[in-house]
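J.: can you look at this prediction? I've put the sequence above it.
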Amino acid sequence: MSAVSHHSSHHSEPQAGGGDFGRLLRAEWTKFRTVRGWVVTVIAAALVTVLLGLLSASGDHASCGSGPVEVACPPPPVGPGGEAVDDKFYFVHRPLTADGGITVRLTSMTGQIRKPDVTPGQRNVVPGLVPWAKAGVMIKESTGQGSAYAAVMMTGAHGVRMQHNFTHDVAGRAGGVSRQSPRWLRLTRSGDTLTGYESADGTDWTRIGTATLTGLPRTVQIGLFATSPGDLTVTRGDLGGSVAAARFTEATGEFDQVELQGNTSGAWRDDDIGVTVAPDGTEHHPGRASRSGGTFSVTGVGDIAPTIEGPTPERPLGSALTGLILVIVVAVMFVTAEYRHGLIRVTLLAGPRRGRTLTAKALVLGLVTFAAALPATAITFTAGERILRGNGNAVLPVPLLTQVRIVVGMAALFALAAVLSLALGTLLRRGVAAVITATALIVVPHVLATTSVLPDSAAQWLLRLTPAAGFATRQSIPQYAHVLGHYAPIAGFYPLPPWAGLAVSAGYAALALGLAVLRLRRRDA
């Protein structure tokens, strides 16, 4: 009889049924919503995120006018993919109707770079090429900035490349160019398909790549071009961070044996695409070209690439740091208050399976935080961007899916921070210590990495190895291998891709929650 009684008692213990876990979830939700201070703090975190974000956007003004009249800064050109682009180069071109192509021999590529002045008042210009200086052949939809194109080019330090529509880059043969070792370049059109080739002797050709430019008009522009982005230098700041500066450069390509195929009627035309015009009508750092017989010399300034500089739409979300601190406080209190008042024993009696009880508490807290943070980040992002534009800022455009990822990703970071803080509260059982620890793990690394405190390399490692890695979900402008830039946290670029950074934060939350479950099982409440 006693054996039967023992067997029955064993099976009456709480099982891992869905109904049992649902009861735990309802209990934790009821517990959370009945404590007014916790609810108010979560709402306050959302409101603070919105109000501080919109306030910072309201104070961010820009003007590109001259003199007393303020003029909103013009938006950057937009490429075929909707991204902001630099489209500034010198173009010697003719119209091409229907199919055809261009073949040239590039015999020389030289340039100039302005360096910091050694003698005050005396310009320090030295010969040389920056790594992504470009000279070559191009077929472009029109001379309008941002229009579709494909180009085969020689670069300053990356060999021959075929690029199209700003974001696409295919490597050809490495090396340089000289009169003793010229480079032959060819670009052909067949309908919407453009194909690039290169050769060392003009006889044996190697295909570099193919680009399909959907919707290309029947008549396009074909010709020679040159351009050169600024010389980027990154120096150590006074406080230990980094300071980036770009100085004027130009590149010159010397071409001969220029051959055109197809219907290319009309004379050669020179256009300085995107040249900056001063208020008095003069051109700032203009390009130039000259022709002597069959030899062309083309000099250009600028770049043909996605632009990574300028105000970004996620800027108002810097207010999330303050909201996160409030979330950390309420998450820690959600568990430490039970220890402080002795209510944890009641909680564990109601749910003897301690791991499931803590998991239910974490799930409720995470969902509540996500639900509060999602509208807050959405409002801050969308309304903040409109305010920035209204204040004259030329905010860089980003695709709709990127906007959604930023909003949802930041809300997910709030939820993960809440779960991590809850786990730390369970491990430490003291509110102040848990709040300080969570803030030191989540907020402080981001502040140190994005201000002028740490060297770039240290800042990048900090955002790889700490829960602050999840802030990578804020980044709206990607890094491009073929665009030289200051890709550092202080400039808004994170070392991990958005979802990878969020995965690091999730890993910390899961690890801390697992350790908290182990401690809860092994120690008395």
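T.: Arrived safely, thanks for sending.
J.: make it CA atoms for all contacts and neighbour counts henceforth
T.: Fine.
J.: mind listing what's buried along stretch 53-70?
T.: 53, 54, 56, 57, 58, 60, 62 (16 or more other C-alpha atoms under 10 Å).
J.: what about the last one, which SS state?
T.: Right, residue 62. Of the three states, residue 62 takes coil under DSSP: H, G, I helix; E, B strand; the rest coil.
J.: hang on, isn't it packed against residue 392?
T.: Yes - using C-alpha atoms under 8 Å, residue 62 is in contact with residue 392, at 5.0 Å.
J.: what does the host helix or strand of residue 244 rub up against?
T.: Using DSSP states H and E, the element containing residue 244 is strand 242-247. With contact meaning C-alpha atoms under 8 Å, 6 or more residues apart in numbering, strand 242-247 is reached by 113-115, 230-237, 452, 454-456, 486.
J.: and which of the buried residues of stretch 53-70 is nearest to residue 374?
T.: Using C-alpha to C-alpha, residue 53 comes nearest to residue 374 of those, at 14.3 Å.
J.: A further structure is provided below for comparison with the first:
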Amino acid sequence: MSAVSHRAGLEDFGRLLRAEWTKFRTVRGWVVAMAAAALVTVLLGLLSASGNHASCSSGPVEVACPPPLVGPDGEAVTDKFYFVHRPLAGDGTITVRLTSMTGQIRKPDVAAGVRNVVPGLVPWAKAGVMIKESTKQGSPYAAVMATGEHGVRMQHNFTHDVAGRPGGVSKQAPRWLRLTRSGDTLTGYESADGTNWTRIGTATLAGLPRTVQAGMFAASPGDLTVTQGDLGGSIAAVRFTEATGEFDQVKVEGNASGAWRDDDIGLDLAPDGSPHHPGRAGQSGGTFSVTGVGDIAPDMEGPTAERPLSSVLTGLILVIVVAVMFVTAEYRHGLIRTSLLAGPRRGRTLVAKALALGLVTFAAALPATTITFAIGGQILRANGNAILPVSLLTQARIVIGMAALLALAAVLALALGALLRRSVAAVITAIVAIVVPHVVATTSILPDSAARWLLRVTPAAGFAIQQSIPEYPHVLQHYAPTAGFYPLPPWAGLAVLAVYAALALGLAAFQLRRRDA
């Protein structure tokens, strides 16, 4: 194609695009309905946030829930473990031999008031060595540890995890663990015999002070069980666990001073002020026993930032109606012939119509999602809800992505309208394809596997764009749609919706060229 013909083609497409925009804005009902979709999204989102209150107890008094603990990278974290440590000034190394790792798990009571505690370790129970900026919760750290079922790991700053060798710990097969500090760089090692060492990984903790805390720790997240609900969905429950690590051959090299100190980091208190599930430690000669509960990991419990945007579903239905009417009205009134006379290349005409509608929808939706997300979040926080924090980049992705979801859904609905040429049939088909799978998958109706399948293969996959908290492989969690977790990454989910819209539009253009208007 020559440059002249290419330019002429672009000018022709621009003319078609302007014509479709003119059609849309001159029909008052379409403009009002699109504005209503944006307004409904905002009003329902803010109304929902206004009715969502939360409080926490401080003894006998109800108070606003404290904000989530935030780690070095800005994520909400949980930092609860038992720590036996001493100060380390400047560079140095801590080396231990872990000879045993045991634990307890509380299972459902066998009878009313009869506790059922069994021996065992949950998969991500942890015991090992740690260098931490301070004993303050949320402060930077790096750790080398053995786990219940995932072998040796090196983790740092809550979200980072590197696998070492698999396998467990026993007196016959102990694990030697080592963590070395050189400036802001910490390097983890493991060994089977204390002589031949294997490097696991390296972490850079920028801004570490000269004096840090080095020592041994133990932690054990709750035991997660997922059972089938009466209605077909799933019910997740988490119960108390603890882990105990037995250490010997403890050696700290470098400028380490002072006696070993025990700290129950993040210890919870019962309403009467007594310790709730405290950890403990003991020392006999050169052998240390450390027992801990809790976890050192991202915190995934609590209301998420995208909660106010649940109102998008209602706005989406209005967008679908407008999108279908934008094309079927021309068939109903016989105006499609005029449109095709103005643009004889039928496929190009349909693409121009879809692009115009998509741009209009995005322009109306973006302010609505921005206002709902921002003000709805402020209302939730003012009502005592401790919203899990997310980065500005994630916030922008959610707001822009949900507006893009509405635009792509509009294009898909328009394509269905062009294919079916019947308003009611096209609206129902679009709602069944986009809205219904999401509602069914995110309520306790289907088993988790079926819900995940729906959100992989239907246009409803696009709702993954709003997920603010990612899945972490080293955190045991109920990663199910009912808990706000989608089976596809955010942009991949939106891409599934985009593919459906493109395929439907291509099929509609193909049929439009083949059959009479």
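T.: Yep, it's here. Note that the structure is a prediction, hence the values are computed from the model and not measured.
J.: let me see the TM-score of these two.
T.: For this chain pair, the superposition-based TM-score is 0.98 by TM-score structural alignment, normalised by the length of structure 2; 513 aligned residues with a C-alpha RMSD of 1.2 Å.
J.: so what does residue 447 of structure 2 match up with in structure 1?
T.: Superposed on structure 1 with TM-score structural alignment, residue 447 of structure 2 falls opposite residue 455.
J.: buried sites along the longest helix along structure 2?
T.: Longest helix in structure 2, counting residues (DSSP state H): helix 346-382. Buried residues in helix 346-382 of structure 2, counting neighbours by 16+ other C-alpha under 10 Å, are found at 346-362, 364-381.
J.: OK, contacts around the match of residue 447 of structure 2?
T.: For residue 455 of structure 1, the contact set (C-alpha under 8 Å, 6+ apart) comprises 236, 240, 241, 242.
J.: the first one maps to what in structure 2?
T.: I take that to be residue 236 of structure 1. So, by TM-score structural alignment, residue 236 of structure 1 is matched to residue 228.
J.: for the residue lying closest to that match once chain neighbours are set aside, give its distance to residue 42 of structure 2.
T.: Spatial nearest neighbour of residue 228 of structure 2, chain neighbours left out: residue 234 (4.6 Å); criterion: C-alpha to C-alpha, 6 or more residues apart in numbering. Plainly put, residue 234 of structure 2 is 31 Å away from residue 42 of structure 2 if you go by C-alpha to C-alpha, to the nearest Å.
J.: quick one: which of these two has more around it?
T.: residue 42 (27 against 20; other C-alpha atoms under 10 Å).
J.: quick one: secondary structure of the equivalent of the more buried one over in structure 1?
T.: The alignment partner of residue 42 of structure 2 in structure 1, by TM-score structural alignment, is residue 50. At residue 50 of structure 1 the chain is in helix, as set by three-state DSSP.
J.: please apply the same query to residue 493 of structure 1.
T.: At residue 493 of structure 1 the chain is in coil, as set by three-state DSSP.
J.: which position in structure 2 pairs with it?
T.: Looks like residue 493 of structure 1 aligns to residue 485 there (TM-score structural alignment).
J.: I'd like the distance between its match and residue 491 of structure 2.
T.: 14 Å.
J.: what residues are shared contacts of those two?
T.: residue 464.
J.: neighbour count: these two, which is higher?
T.: residue 485 (20 against 16).
J.: wait, that one touches residue 467, no?
T.: Yes - using C-alpha under 8 Å, residue 485 of structure 2 makes contact with residue 467 at a distance of 6.7 Å.
J.: so what corresponds to residue 276 of structure 2 in structure 1?
T.: Match for residue 276 of structure 2 (TM-score structural alignment): residue 284.
J.: count of neighbours near that match?
T.: 11.
J.: give me the spatial nearest neighbour of it, chain neighbours excluded.
T.: residue 276 is the one closest to residue 284 of structure 1 (C-alpha to C-alpha, 6+ apart), at 5.3 Å.
J.: so residue 72 of structure 2 versus residue 79 of structure 2, what's the distance?
T.: For residue 72 of structure 2, the distance to residue 79 of structure 2 - C-alpha to C-alpha - is 12 Å.
J.: can you list residues touching both of these two?
T.: Joint contacts of residue 72 of structure 2 and residue 79 (C-alpha under 8 Å, 6+ apart) are residue 138.
J.: those two: which has the busier surroundings?
T.: Taking neighbours as other C-alpha under 10 Å, residue 72 of structure 2 and residue 79 compare with residue 79 leading, 24 against 16.
J.: what lines up against that one once you look at structure 1?
T.: Per TM-score structural alignment, residue 79 of structure 2 is aligned with residue 87.
J.: now swap in residue 422 of structure 2 and tell me
T.: Under the alignment (TM-score structural alignment), residue 422 of structure 2 maps onto residue 430.
J.: residues near residue 445 of structure 1, how many?
T.: 19.
J.: that one touches residue 470, doesn't it?
T.: No - with contact defined as C-alpha under 8 Å, residue 445 of structure 1 does not reach residue 470; the gap is 11.2 Å.
J.: distance of the residue nearest to residue 228 of structure 2 relative to residue 190 of structure 2?
T.: Taken as C-alpha to C-alpha, the span from residue 234 of structure 2 to residue 190 of structure 2 is 39 Å.
J.: repeat for residue 114 of structure 2
T.: As judged by C-alpha to C-alpha, residue 114 of structure 2 and residue 190 of structure 2 stand 42 Å apart.
J.: ok, these two, which is more surrounded?
T.: For residue 114 of structure 2 versus residue 190, neighbours defined as other C-alpha under 10 Å are more numerous around residue 190 (28 against 9).
J.: tell me the SS of residue 92 of structure 1?
T.: Per three-state DSSP, residue 92 of structure 1 ends up strand.
J.: quick check: closest non-adjacent residue to it.
T.: residue 270 (4.6 Å).
J.: just tell me what that neighbour corresponds to in structure 2.
T.: Checking TM-score structural alignment: residue 270 of structure 1 goes with residue 262.
J.: one step back: tell me the two of the contacts of strand 242-247 of structure 1 that are most distant?
T.: Using C-alpha to C-alpha, the two most remote members of the contacts of strand 242-247 of structure 1 are 113 and 454, lying 29.2 Å apart.
J.: any idea how many residues pack against residue 429 of structure 2?
T.: 17.
J.: now it: which helix or strand?
T.: Going by DSSP H and E, residue 429 of structure 2 is in helix 423-430.
J.: how about residue 254 of structure 2?
T.: strand 241-256.
J.: what of residue 474 of structure 2?
T.: Taking DSSP H and E as the definition, one finds residue 474 of structure 2 inside no helix or strand.
J.: aligned counterpart of it in structure 1, please.
T.: By TM-score structural alignment, residue 474 of structure 2 lines up with residue 482.
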